[in-house]
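**Q** next one to model:
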Amino acid sequence: MGLFHPGNRDRSPDHARVYAAYEIAHTCVDFGAALCFIIGSVMFFSDAWQRPGTWLFLIGSILFAVKPTLRLAREVHMLRMGRIDRLAARE
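**A** Take a look at the predicted model:
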């Protein structure tokens, strides 16, 4: 199966564990980004807190950029696992 195939996560128990671990990381990044944007938004109500609020917006934006990176890393990881499985089956 190729990248982003929905059946990849069900290929083996190891694939399911890897999929779950990446989903947990993805969810944590989502919460982190949302928290940065919420706190940053509240900081913009005060002139004294605008600079830290701007930094939180930047951090939140970076976290949103990490999300597709995690998905791609997960898919490459599981694709490599499938290749190792095929090699082991040949032996």
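
**Q** please count neighbours and contacts with C-alpha atoms only from this point.
**A** Will do.

**Q** now name the helix or strand holding Lys67.
**A** Element membership for Lys67, per DSSP states H and E: helix 50-90.

**Q** and this one, please, so the two structures can be compared:
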Amino acid sequence: MKLFHPDNCKRSDAHKRIFASCELAYTAVDFAAALMFVVGSILFFKESTTYVATWLFLIGSIFFGLRPTIKLYRELAYLKLAKDG
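**A** Here you go, the predicted model:
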């Protein structure tokens, strides 16, 4: 089994469940990151809220960093299934 092959998600029902779970997590993280950046951008318009805006940008950046982590987790879970089964 090759890492990041598009057919990996179709190998079994367990693969499909992992794919669905990771897609849900990926979408939630993506949405949260975008929300943090939009709210942070709005807060930068007022000087009194720039501190909070900076934190929201940091948190949003961390969320964006989670995106490839979720994909790597998915692929490692596929490898574990292949090894165990």
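
**Q** TM-score for the pair, please.
**A** Superposed pair, TM-score by TM-score structural alignment, normalised by the length of the second structure: 0.97. Supporting alignment: 85 aligned residues with a C-alpha RMSD of 0.5 Å.

**Q** that older thread, what's the offset of the helix holding Lys67 of the first structure from the middle of its chain?
**A** 5 Å (C-alpha atoms, centre = their mean, to the nearest Å).

**Q** what do you get for stretch 31-49 of the first structure?
**A** That offset, for stretch 31-49 of the first structure, works out to 22 Å (C-alpha atoms, centre = their mean).

**Q** how about residues contacting it?
**A** With C-alpha atoms under 8 Å, 6 or more residues apart in numbering as the test, stretch 31-49 of the first structure has contacts from Gln50, Pro52, Gly53, Thr54, Trp55, Leu56, Phe57, Ile59, Gly60, Ser61, Leu63, Phe64.

**Q** list the residues that contact the third one.
**A** So the one you mean is Gly53 of the first structure. Gly53 of the first structure is in contact with Ile39, Gly40, Ser41, Val42, Met43, Phe44, counting by C-alpha under 8 Å, 6+ apart.

**Q** what lines up with Gly7 of the first structure in the second structure?
**A** Matched by TM-score structural alignment, Gly7 of the first structure corresponds to Asp7 in the second structure.

**Q** pull out the buried residues from the contacts of Gly53 of the first structure.
**A** Gly40, Ser41, Met43 (16 or more other C-alpha atoms under 10 Å).

**Q** closest to Ala73 of the first structure among those residues?
**A** Proximity of these to Ala73 of the first structure, judged by C-alpha to C-alpha, is greatest for Gly40, which lies at 28.8 Å.

**Q** skipping adjacent residues, who's closest to the closest one in space?
**A** Spatial nearest neighbour of Gly40 of the first structure, excluding adjacent residues (C-alpha to C-alpha, 6 or more residues apart in numbering): Gly53 at 4.0 Å.

**Q** the one you found pairs with which position in the second structure?
**A** For Gly53 of the first structure, the residue aligned by TM-score structural alignment is Ala53.

**Q** if I look at its match, how far off is Ser41 of the second structure?
**A** 7 Å (C-alpha to C-alpha, to the nearest Å).
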